[in-house]
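> can you look at this prediction? I've put the sequence above it.
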Amino acid sequence: MNPYILLMLAIISEVFGSSMLKLSKGFSKWLPSIGVLLGMSSAFFFLSQTLKELPLGVAYAIWSGVGTALTAVVGVVLWKEALNVKKVLAILLIITGVIIMKLSTDMS
C-alpha cells in the first residue's frame, strides 16, 4: 500500500485517539478510554508500516506535525477552544516545517 496513505491513516488514528483522550476524563469513562487504546495502537501500527518505505525523520515529522495541527483544529471546532493569531501562526509554522522537511528529503 502507498506509504502516504498509511501515514494518513496513522495521523487520523492519532487525532481520533487524542480526541478520545479528552472524552475519557482521565480514563474514568470506559468507552472513550477504549477509543484511546484503539486510536493510538492503530496510529502506531500504521506508522510502523509507513516506516518500511519512508525515512524515519520525514514520516515522524509529517505524523507529529500534521497530527498536532489537526488536533488543534479539532480542539477549536469540537471543544470550542480559543483560536487566536498566535495559535493560527503556530499551526502555519508546523505545516511549513513539515513541507520543508519533506522537500529536503526529496532533494537529496
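Alright, I've got the coordinates. Numbers count the residues shown, from 1 in each chain.

> could you use CA atoms for every contact and neighbour count after this?
OK.

> centre-most residue in this structure?
When C-alpha atoms, centre = their mean is applied to the chain, the residue found nearest the centroid is Gly67 (1.9 Å).

> verify the stated contact: that one with Glu14.
Yes - using C-alpha atoms under 8 Å, Gly67 is in contact with Glu14, at 6.8 Å.

> take the one below as the second:
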Amino acid sequence: MQWIYLGIAIIAEVIATSALKASAEFTRTLPSIIVGVGYLTAFYFLSLTLRTLPVAVVYAIWSGAGIALIALVGWLVLKQSLDAAALCGIGLIVSGVVVLNLFSKSAAH
C-alpha cells in the first residue's frame, strides 16, 4: 500500500507544481486552489508512505519522479524545450532512483 501512497503523492505534487505557473503568483483563484490542494494531498500521502519506508528512499523516488514528470509536463503542455544537458541530467536522476530501488537494502522494506 505504501507504493500506492507514494504514487498518489507524486501525482498530486506534479499537478500542484504544474498549476503554479497558471496561478499567476496566486492571483488566479482556481489554479491557486489546485496548487494548495495538490501540495496538501502530496504531503499527506508522502507522510503515509513514511510510516513504512525510509525517508531517504521515499524522498529520492518522490523528487526524482517529480522532476522527470514536471519536465515532461513542461515539454508537452507548456511547450518548454529540453536541451541535451537537461535530458542528460534528468536521465541521471532517473537512473539514480532505479539504482536505489534495485540495489539498496533500504528500499527493501
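Structure's in. What do you need? The structure presented is a predicted model; accordingly, all values stated were derived computationally and were not measured.

> show me the contacts for Pro32 of the first structure.
Pro32 of the first structure makes contacts with 20-21, 23-24, as judged by C-alpha atoms under 8 Å, 6 or more residues apart in numbering.

> so which of these hold up in the second structure?
Mapped onto the second structure and checked by both residues aligned by TM-score structural alignment, their matches' C-alpha atoms under 8 Å, the contacts of Pro32 of the first structure keep the contacts 20-21, 23-24.

> which among those count as buried?
20-21, 23-24 (16 or more other C-alpha atoms under 10 Å).

> can you put the residues you listed in a markdown table and add secondary structure and distance to Leu7 of the first structure?
Output for those, formatted as a markdown table (DSSP: H, G, I helix; E, B strand; the rest coil; distance: C-alpha to C-alpha, whole Å):
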| residue | secondary structure | distance to Leu7 of the first structure |
| --- | --- | --- |
| Met20 | helix | 20 |
| Leu21 | helix | 21 |
| Leu23 | helix | 24 |
| Ser24 | coil | 25 |
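
> list the buried ones in the host helix or strand of Val37 of the second structure?
For Val37 of the second structure, the host element (DSSP states H and E) is helix 29-49. Neighbour counts over helix 29-49 of the second structure (16+ other C-alpha under 10 Å) mark 31-36, 38-43, 45-49 as buried.

> so Lys80 of the first structure, which of the three states?
Under DSSP: H, G, I helix; E, B strand; the rest coil, the three-state class of Lys80 of the first structure is coil.

> and the gap between it and Ile5 of the first structure?
From Lys80 of the first structure across to Ile5 of the first structure, the span is 29 Å (C-alpha to C-alpha, to the nearest Å).

> check Gly97 of the first structure too.
From Gly97 of the first structure to Ile5 of the first structure the distance is 20 Å (C-alpha to C-alpha).

> pick out whichever of those two has more residues nearby.
Neighbours per residue, other C-alpha atoms under 10 Å: of Gly97 of the first structure and Ile5, the larger number sits with Gly97, 15 against 12.
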